[in-house]
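[1] this is a predicted model, with the sequence first.
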Amino acid sequence: MKFLKEFKEFAVKGNMMDMAIGIIIGAAFNSVIDVLVKKVFMPPLSLMTDGLEFQDKKYVLRDAVLNANGDVTTTEVAIEYGMLFETFLDFIIVGLTVFIVVKGMNRLKDKAQDPKNTVVKTPKDIELLSQLTELMEEQNALLKNK
């Protein structure tokens, strides 16, 4: 019973909704990055390397064996390092994009939390804390002068 109560509190607080929204946006973001890498970054990179297709690069450990009819009797065994390269490029692009987005969000958050900044409206909790800090500093100055 305690477990259900904790789960209800978790779901009602919005944490679950925040996670669900993050997962949905993350999945969509993954699709965007996948297209960005495969259709935007890889073609020029392939052109600069004389038409080299990175996704097709592999190190063959054992060639495929064909019978007289041309059917595969033993499949090829290969290490496909080209796909690893593309996936690593995906990872770097995702990391850089997330870094830039978080950096921008932090900059906006810092501006919003600065009580002296009059351009961005300061949240009430930050404003109250700022006023409380100012009052405490005034009180400490009065106590020191006594």
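    Thanks, I have it.
[2] going forward, measure contacts and count neighbours with C-alpha atoms only.
    Noted.
[3] which SSE is the spatially most central residue of the chain in?
    Of all residues in the chain, the one closest to the mean position by Cα atoms, centre = their mean is Val98, 4.2 Å from it. Secondary structure assignment for Val98, by DSSP states H and E: helix 81-113.
[4] which parts of that helix are buried?
    Within helix 81-113, the residues that count as buried by 16 or more other Cα atoms under 10 Å are 82, 86-87, 89-91, 93-94, 111-113.
[5] from those, which is closest to Asp34?
    Within the buried residues of helix 81-113, proximity to Asp34 (Cα to Cα) peaks at Asp90, which comes in at 6.7 Å.
[6] below is an additional structure, to be compared with the one above:
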Amino acid sequence: MFKEFKNFIMTKNVIDLAVAVILASAVGMVVNGFVSDIMMPIVGMFTGGIDFSDMKYVLSPAIVGADGSITKPENAIMYGKWVTAIINLIIVGFVLFMIVKAYNKTKEPAPEPAPKGPSELDILKEIRDELKKQ
């Protein structure tokens, strides 16, 4: 059983999958850094300096004790984080779209040159015409 497992793990597909998962994780960190550190400040600038991640709707405020400690934390809907996640999704989706589009352009086959001489259809028409004459 161990030998079968070892053969399964050492196949090319499993190793390729492991490499893809590790690379996807690294690319995910780069994309998240790009979105949060570069794009979101730009989006915030166009929206009047709003930081979406801090936006919330407080359902019940925090209760602070006499000594200044929080006895009950606030209960809030953090919709700003959700808006940030949607903006991240749109930016990441657009970047991935551009990457795939560029990749597909490199993989497009060159158009086949037109065949020299008559096509198969032309030859068949000639044969048909010759048969009609007989």
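    Cool, got the structure. Computed from a predicted model, the values in this text were never measured in an experiment.
[7] quick one: TM-score?
    The TM-score (TM-score structural alignment, normalised by the length of the second structure) is 0.71; 119 aligned residues with a Cα RMSD of 3.1 Å.
[8] follow-up on the earlier one: now do the next helix or strand after the helix holding Val98 of the first structure against helix 81-113, angle only.
    As assigned by DSSP H and E, the chain's next helix or strand after helix 81-113 of the first structure is helix 124-145. Between helix 124-145 of the first structure and helix 81-113, the angle comes out at 60 degrees (axes from the mean of the first three to the mean of the last three Cα atoms, to 10 degrees).
[9] contacts for helix 124-145 of the first structure, please.
    Contacts to helix 124-145 of the first structure, defined as Cα atoms under 8 Å, 6 or more residues apart in numbering, come from residues 113, 115.
[10] ok, and for that helix, which residues are buried?
    For helix 124-145 of the first structure, by 16+ other Cα under 10 Å, it's 127, 130.
[11] starting at the chain centroid, how far to that helix?
    39 Å (Cα atoms, centre = their mean, to the nearest Å).
[12] cool, stretch 122-134 of the second structure as well?
    56 Å.
[13] distance of the aligned residue in the first structure for Asn13 of the second structure from Met105 of the first structure?
    In the first structure, the residue matched to Asn13 of the second structure (TM-score structural alignment) is Asn15. To Met105 of the first structure, Asn15 of the first structure is 19 Å away according to Cα to Cα, to the nearest Å.
[14] contact partners for His89 of the second structure?
    Rather than His, residue 89 of the second structure is Leu. Leu89 of the second structure neighbours (Cα under 8 Å, 6+ apart): none.
[15] the first structure: which residue goes with that one?
    In the first structure, Leu89 of the second structure lands on Phe91 (TM-score structural alignment).
[16] noted, bye for now.
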